[in-house]
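Engineer: Pasting the sequence and the predicted coordinates here, then a few questions.
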Amino acid sequence: EDEVAMGQVFEGRVVEMREMTREGEKRVFECKVEVGEEGEGRKPGDSFGIICQNSDEEVNNLLLRLKLDQTSHRRFSLHSTSPSLSLSPPLHDHIPQHCSIRDALQRSCDILFTSRPPSKVFLRALLEYCTAKSDRERLKECIVGYSSPSSPFSPERASFPSNPPPLSSLPYSPTLLQLLTAFPSCRIPLAHLLDLLPPLLPRYYSMSNDIKTHPKHVHFCFSEVSYLTSDNVLKKGLCTSYLASLFPSFSSSSSSSAQQQQHTLSMFFRPRSRFVVPEDVTFPLILIGPGTGIAPFIGFLQHRLRIKQTWEKKGEGKGKGEEKKLGKCLVFFGCRNREQDYLYKEELEQMEKEGVCEVVCAFSREQEEKVYVWHKMKEREAEVVKIVKGGGRIFVCGDGAKMAKDVERTFCDILQKNTENWEKEWEEMTSSGYYLAEVWS
């Protein structure tokens, strides 16, 4: 990432955490981080990266398997041995020069293969360093099972033989340690291993606050990621599991402030996209954010409330005459149950009370038929059309490409019913930034 390479990384101090869901649902937390002057000029909707690292336990066990546990402190530099590459840009710019072996494996390399499963090319490299015939034969069977050189290590795309026990013990997406443990005679040199391992990528989050309302602080919301693979192995998100592990020190009354001050995050802000709060708050808005997708819109609403309160202090927002007025703002939020995972419930209710927005909720599991945000959009079709024709902007944010497609399809259906040349209008809205979506999977 350019931001990391340019040295714009800073340390943010975690100052507060709260759990936002009840027991029985996916755990969601809000984290508040002190960022100091780094937050100046940031707007609601801006996003930032957190540079995560592999756990001490995983790295220690890997160093033992590689027989590098006694030399892990040694520093090294990577250099190409090919003359044709000596003048090229660095091949391993995610690994700092003169870093220790431990730091490279802990901070720079994706030893858990979180971004993608190990490739066929990676397995072929391991095969090259297997000395035992049995290991070589079993690893060859794995490689033959791949449907193509770039296929992931997946039972859906690979017909692995079921006879050898070590193959059946390998998970859907094995970690580096699991692979090396399955083939004990493999002695791949560190240099070749670092050449093959993918970089450990930052994890990105959107600000959920207006930094002028909460100076020098960034708030963000995250779900603790955990899931069972197709072979019933529990996997946890690298960054979210670390962040969630900080929560007990903020929830326990016995935790000292000294303990809490130890929690820092290596962070950097991303270049600004178009997905930020509009400066002119007199224009209407539609904000569609089910689940954690509501987070950046809390910052949007704080921004609008702050402007409204400023007007009122100056006598510009109340009384007779040409007073200033916020544009209509419809917020569509969705979750399973209002008692279990209604995120930012108090904040949204307060914003509605202050006249900043109107909140329309879809609680999918509170009735026999599931209800989602796009169903609520259809119910409010007349208001949606009015906002669009009044030059309003539409922002969509959330987890899951399906949600975004359903919202887009519903919006296009509404346009088609109420606009003559709806396709041209839709194209103009998307190209000019009047319809923006930020979706992750």
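Structural biologist: Nice, I can see it. Since the model is a prediction, treat every value here as computed from it, not as a measurement.

Engineer: When you work out contacts or count neighbours from here on, use the C-alpha atoms and nothing else.
Structural biologist: Fine.

Engineer: the strands in the stretch 101-250 of the chain, which residues?
Structural biologist: Secondary structure of the stretch 101-250 of the chain (DSSP state E, counting those that start in this stretch): strands at 203-206, 217-223, 226-228, 234-236.

Engineer: Generate TSV for these, with mean neighbour count as supplementary columns.
Structural biologist: Output for the strands of the stretch 101-250 of the chain, formatted as TSV (neighbours: other Cα atoms under 10 Å):
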stretch	mean neighbour count
strand 203-206	18
strand 217-223	23
strand 226-228	12
strand 234-236	13
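
Engineer: Give me the distance between the two termini of stretch 64-75.
Structural biologist: With Cα to Cα, to the nearest Å as the measure, the ends of stretch 64-75 fall 18 Å from one another.

Engineer: Could you check how far residue 278 is from residue 33?
Structural biologist: 24 Å.

Engineer: out of these two, which sits in the more crowded spot?
Structural biologist: Legend: neighbour count by other Cα atoms under 10 Å for residue 278 and residue 33, higher for residue 33 (21 against 18).

Engineer: Helix or strand next in line after the helix or strand harbouring that one, which one?
Structural biologist: Using DSSP states H and E, residue 33 sits in strand 28-34. Tracing the chain past strand 28-34, the next element assigned as helix or strand by DSSP H and E is strand 47-50.

Engineer: Mind checking what helix or strand follows that following strand in sequence?
Structural biologist: Strand 47-50 is succeeded, C-terminally, by helix 56-65 (DSSP H and E).

Engineer: Return the list of helices and strands in contact with the strand holding residue 33.
Structural biologist: For strand 28-34, the packing partners by 3 or more Cα pairs under 8 Å, 6 or more residues apart in numbering; DSSP states H and E come out as strand 10-19, strand 217-223.

Engineer: can you count the residues close to residue 133?
Structural biologist: Counted by other Cα under 10 Å, the residues lying close to residue 133 total 10.

Engineer: no, scratch that, I was asking about residue 284
Structural biologist: Burial measure for residue 284: 22 neighbouring residues, criterion other Cα under 10 Å.

Engineer: Comparison target, given below:
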Amino acid sequence: MQSTEVNLVPTPYSRTNPFQAKIMKNVNLNGEGSSKETRHIELSLQNSGLSYVPGDCLGVIPENDPELVAALLEEMKWDGEAPVAISKQGDTLPLREALLKHFEITLLTKKMVQQAAELTDNEALKKLVAEDGVKEYIDGRDLLDLLRDFGPWKASAQEIVALLRKMPPRLYSIASSIAANPEQVHLTIGAVRYTAHGRERKGVCSIQCAERVQEGDTLPVFIQVNKHFNLPESPEKDIIMVGPGTGIAPFRSFIQERAVTNAPGRAWLFFGDQRSSTDFLYRSELEQYMQDGALTKLDTAFSRDTEQKVYVQHKMLENSKELFEWIDGGAYFYVCGDKQNMAKDVHNTLIDIIEKEGGMTREAAEAYLNDLQEQGRYQRDVY
């Protein structure tokens, strides 16, 4: 008997063949006066065959800043129309387009700088390589810095681009549930801007999304499955989510999914940012979920609203008794966001809470948390 299920044809779209997703909405979630800019972007997946589950990521293949590309061409007096090889197979692109769309130009690697030293007589660069100072130099610097700092170059454009890596895709936690938003995918992206080594720096993908793409434009995307960050199989299970800043993204997807499927399990969200008046991302949605019961508890920490800075881990401590009761009763615990500080602080606070409320030694509390991790009940999506 022949199967009637014709919709199981695999989608042709992937990392190597991304789907051109149309931007339906692109808004700043932060209020006026905020020191941050967080874009909420809604993309159409219509006719793509792409699907995802809460916890998955969306890969975006970005383009470099045209101003940075123009500065490189100007610095080196290169002809932007001259063809350069972009692959071992000999595929070529005009230089400007190759720098814009194909190569990573905002990050340097140690290997790259070492190879670049062969292309110049600049003593300072040879000394840097010889004395193992490359690692320190590349921190916060890009291709333009390298070309400006160590000329004159006795190299063609082709020789310089041969040093470059292919532009890697940027992965973002998906901020929507496909059940709640059929044929759509939403992202929550913090715009990255900072000054380093006397120059303004911009995140490649985040600033493309914040400044250079409008509603109606398209972005090349693909779905990246995330097997280590998913809702519990049973909708009866309680979930505790810690997601300050853009770490809220996958939890918006978790809550949407649970609301649309009427999951009976309880949900508790810890969210934090700088100021409640300007940085409470998705505030009205979250308050609505509280009213509807899709969100059982919502604890917020706004670090700039008080004399003493309050973060999500402080809110966890304030609720330590109830938090441990939820976990000991089978709740799943999720963390999403900054790996450097937040995730570490939340991890240590979790051990403190287990130690205190569970009446355990430090070692026993750590073992308890390791056990949760092995059961898949402590999951982290940190970057």
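Structural biologist: Structure's in. What do you need? Here the structure is a predicted model, which means the values were calculated and not measured.

Engineer: circling back to that earlier point, with distance to residue 66 of structure 1 added, can I get the helices and strands packed on strand 28-34 of structure 1 in JSON lines?
Structural biologist: Below are these laid out as JSON lines (distance: least, Cα to Cα, whole Å):
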{"stretch": "strand 10-19", "distance to residue 66 of structure 1": "32"}
{"stretch": "strand 217-223", "distance to residue 66 of structure 1": "34"}
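
Engineer: For residue 127 of structure 1, which of the ones you listed is the nearest?
Structural biologist: Across these, residue 127 of structure 1 has its closest neighbour in strand 217-223 (38.1 Å, Cα to Cα).

Engineer: Read off where that closest one ends up in structure 2.
Structural biologist: Strand 217-223 of structure 1 corresponds to residues 184-190 in structure 2, going by TM-score structural alignment.

Engineer: what's in contact with the matching stretch?
Structural biologist: If you take Cα atoms under 8 Å, 6 or more residues apart in numbering as the criterion, stretch 184-190 of structure 2 is touched by 36-46, 172-178, 206, 246, 249.

Engineer: Can you select the buried ones among those residues for me in PyMOL?
Structural biologist: For the buried members of those, the matching PyMOL selection, counting by 16 or more other Cα atoms under 10 Å, is:
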select buried, resi 36+37+38+39+40+41+42+43+44+45+172+173+174+175+176+177+178+206+246+249
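
Engineer: Can you tell me how far the equivalent of residue 35 of structure 1 over in structure 2 is from residue 314 of structure 2?
Structural biologist: Counting by TM-score structural alignment, residue 35 of structure 1 corresponds to residue 45 in structure 2. Separation of residue 45 of structure 2 from residue 314 of structure 2 (Cα to Cα): 39 Å.

Engineer: before we move on, what about residue 368 of structure 2?
Structural biologist: Going from residue 368 of structure 2 to residue 314 of structure 2 by Cα to Cα gives 21 Å.

Engineer: still on that earlier bit, rebuild the strands of the stretch 101-250 of structure 1 as a markdown table, extending it with distance to residue 125 of structure 1.
Structural biologist: Shown next, in a markdown table, are the strands of the stretch 101-250 of structure 1 (distance: least, Cα to Cα, whole Å):
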| stretch | distance to residue 125 of structure 1 |
| --- | --- |
| strand 203-206 | 28 |
| strand 217-223 | 36 |
| strand 226-228 | 28 |
| strand 234-236 | 26 |
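
Engineer: Please name the nearest non-neighbouring residue to the residue nearest to the spatial centre of structure 1.
Structural biologist: Closest to where the C-alpha atoms of structure 1 average out (Cα atoms, centre = their mean) is residue 204, at 4.5 Å. Distance criterion Cα to Cα, 6 or more residues apart in numbering; nearest residue to residue 204 of structure 1, sequence neighbours excluded, is residue 49 at 4.4 Å.

Engineer: give the contact list for the alignment partner in structure 2 of that neighbour.
Structural biologist: Residue 49 of structure 1 maps onto residue 59 in structure 2, with residues paired by TM-score structural alignment. Applying Cα under 8 Å, 6+ apart to residue 59 of structure 2 gives the contacts 15, 169-172, 221-224.

Engineer: Taking those, tell me the two that lie furthest apart.
Structural biologist: Looking at the contacts of residue 59 of structure 2 by Cα to Cα, the two members farthest from one another are 15 and 172, with 13.7 Å of separation.

Engineer: which of the contacts of residue 59 of structure 2 still touch in structure 1?
Structural biologist: Shared with structure 1 under both residues aligned by TM-score structural alignment, their matches' Cα atoms under 8 Å, the contacts from the contacts of residue 59 of structure 2 are 169-172, 221-224.

Engineer: and the residues you listed as CSV, adding distance to residue 182 of structure 2?
Structural biologist: As requested, those are exported to CSV (distance: Cα to Cα, whole Å):
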residue, distance to residue 182 of structure 2
169, 24
170, 23
171, 21
172, 19
221, 17
222, 16
223, 15
224, 18
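
Engineer: What distance do you get for the aligned residue in structure 2 for residue 340 of structure 1 to residue 62 of structure 2?
Structural biologist: Residue correspondence to structure 2 (TM-score structural alignment): residue 340 of structure 1 is matched to residue 278. With the distance defined as Cα to Cα, residue 278 of structure 2 ends up 28 Å from residue 62 of structure 2.

Engineer: These two: which is more packed in?
Structural biologist: Neighbour count, other Cα under 10 Å: between residue 278 of structure 2 and residue 62, residue 62 has more, with 23 against 16.

Engineer: Quick one: map residue 175 of structure 1 onto structure 2.
Structural biologist: Checking TM-score structural alignment: residue 175 of structure 1 goes with residue 142.

Engineer: Please report the distance of that match from residue 63 of structure 2.
Structural biologist: With distances taken as Cα to Cα, residue 142 of structure 2 is found 15 Å from residue 63 of structure 2.

Engineer: Going along the chain, name the helices of the stretch 301-441 of structure 1.
Structural biologist: Secondary structure of the stretch 301-441 of structure 1 (DSSP state H, counting those that start in this stretch): helices at 345-353, 373-379, 381-389, 401-418, 422-431.

Engineer: Looking at those helices, which is nearest to residue 307 of structure 1?
Structural biologist: Across the helices of the stretch 301-441 of structure 1 (criterion: Cα to Cα), the nearest stretch is helix 345-353, sitting at 12.9 Å.

Engineer: Give me the helices and strands touching the closest one, please.
Structural biologist: Applying 3+ Cα pairs under 8 Å, 6+ apart, one finds that helix 345-353 of structure 1 contacts helix 295-313, strand 358-363.

Engineer: quick revisit: tell me which of the strands of the stretch 101-250 of structure 1 lies nearest to residue 405 of structure 1.
Structural biologist: strand 203-206 (20.8 Å).
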